[in-house]
Every structure is written in C-alpha cells, then in structure tokens.
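Enquirer: Provide a 3D model corresponding to the input given below.
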Amino acid sequence: MAEHNNLGKAGEDAAVAYLLKNDYIIRHRNWQRGHLELDIVAAKENELVVIEVKTRKNTSFAKPQDAVTMQKIKRTVLATDTYLKLFQIDSPVRFDIITVVGSEKNFQIEHIIEAFHPPIW
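Expert: Predicted coordinates:
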C-alpha cells in the first residue's frame, strides 16, 4: 500500500476514534454505492452526520479542508441522498469535515461542524 494510502487510513482511524470519544455512533466507514462514496456516516442526537476526512502530513501547501471542492461537495450530497433513500432514513443531515494533520503518533484533529450545506441546483 502506498505511503499516502497508509496515512489516509491512519487519519480516518484517528477521526473515528475522535468521534467515538465524543459520543457519535458510527453507522458506516467508506460506504460505497457504485462510484459514490462517503468516508464516515455517523449519528448523534437524532441527526445523521456525514463526515469527509482529509489527512495531510502538514499544511505547508494548503489546509486539508481546501481539498473539499464544490465538485466534491456535489458528489457527497448525491451519495448522501442515495444513502438516505437506500436505508430509508428520514432525519436531519449535517455535513462535517474532520482534518487530520501530522504523523500517526502525533495527529492534530480539527472537527469542522456544518462545514458545508447542499448547494442549490
């Protein structure tokens, strides 16, 4: 497995540990349907929380959350709509980003709650 894949997996593991520590229930990790994917789907206080995880070694070039482009937001919203229909979920949905920066032994985690809203088509 490539080094960036290992870092990404470790970052996602750290994000899940953070969420569990903060009383989130993890419904799915790396949920896929066709070409659609959601990094983490969680629940907290009767709300479905879709979390995009971005892991980087450092922020020398850009902040990790800057990688969540409008195209990524649209694909995430489409995947979430598919998820809601497939599992027949009728609850409020929130879109968060968790950034994980550093090395596996010393990650810095930032949780951006309501990082984006579905765009108006």
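
Enquirer: can we go C-alpha only for contacts and neighbour counts from here?
Expert: OK.

Enquirer: what does stretch 39-54 rub up against?
Expert: With contacts defined as Cα atoms under 8 Å, 6 or more residues apart in numbering, stretch 39-54 is touched by 8, 11-12, 15-16, 23-31, 38, 64-65, 67, 80, 91-100.

Enquirer: which strand or helix spans the spatially most central residue of the chain?
Expert: The chain has E52 as the residue nearest its centroid, 1.9 Å off, counting by Cα atoms, centre = their mean. Here E52 sits within strand 47-56, counting by DSSP states H and E.

Enquirer: run the chain-centre distance for that strand.
Expert: Centroid separation for strand 47-56 versus its chain: 2 Å, with Cα atoms, centre = their mean, to the nearest Å.

Enquirer: and for comparison, fold this next one:
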Amino acid sequence: MNPGQLAEDRAMKHLCAHGLRLEARNVRYPFGEIDLVMREGRVYVFVEVKFRTPKGFGDAVQALSAAQQQRLRRAATHYLQCHRIDAPCRFDMVAITGDKLEWIKDAF
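Expert: The predicted structure is shown next:
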C-alpha cells in the first residue's frame, strides 16, 4: 500500500471514530476525484486527504489549491446528482504531516 492510501485509511478511521460513516471511497470522474465520501447524520461530507512527509515541501494543510477545490466541488455535485441525493453537504480536509493529523471541517 502506498503512503497516500495509508493516509486515506488513517483519515477514514479517524473520521469513523468521531461518528462519521463511510459512504464511498476514491470516487473518480474525468474532471475530479473524491478521496472519501462520509456522512454525519444527514450531511454528506466530501473529504480531501492530503499527506506530506515532515521534510517535504510545506505541510499538508497548504497543499490544497483553488483548482483542486474547484475540481472537488464539481465531482461532489456530480456525485450528488448521479445518486439523486438531496441533502446538505460540506467539504472537509484531513491534513496529515508525518504523524500529525489535522481534521478541518468546512475547509472551503
């Protein structure tokens, strides 16, 4: 398993331990990818997981560009439409830098 997959596993376990439920993982469309689709009650939570090594270029929190945010929004909209879901949603980020995990609700 590569470091990105390990980071996604760690993020998923962390979110599940805090009451969220996994709906889907690694949802891919030609125009974007969703790392994790979770639910917190009625709210669909689209999660971007970023991983950086401690000696990498900056920490993981800084790794989400405006273009990536736009692609994730588009993919989430498509996911909701394809599954005929009419529910509130939000975009969270789990940033992992080395051993440090940071969960940012409503990241954008």
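
Enquirer: picking up where we left off before, can you find the partner of the residue nearest to the centre of structure 1 in structure 2?
Expert: In structure 2, the residue paired with E52 of structure 1 is E48, using TM-score structural alignment.

Enquirer: now I109 of structure 1: which helix or strand?
Expert: Secondary structure assigned from DSSP H and E places I109 of structure 1 in strand 108-116.

Enquirer: now the angle from that strand to strand 47-56?
Expert: Strand 108-116 of structure 1 runs at 130 degrees relative to strand 47-56, counting by axes from the mean of the first three to the mean of the last three Cα atoms, to 10 degrees.

Enquirer: for strand 108-116 of structure 1, buried residues please.
Expert: Neighbour counts over strand 108-116 of structure 1 (16 or more other Cα atoms under 10 Å) mark I109, H111 as buried.

Enquirer: tell me which other helices or strands that strand touches.
Expert: The helices and strands touching strand 108-116 of structure 1, judged by 3 or more Cα pairs under 8 Å, 6 or more residues apart in numbering; DSSP states H and E, are strand 93-101.

Enquirer: helix, strand or coil: sort out the residue sitting furthest away from the middle of structure 2 for me.
Expert: Within structure 2, K55 marks the point farthest from the mean C-alpha position, 22.7 Å out by Cα atoms, centre = their mean. Following DSSP: H, G, I helix; E, B strand; the rest coil, K55 of structure 2 is assigned to coil.
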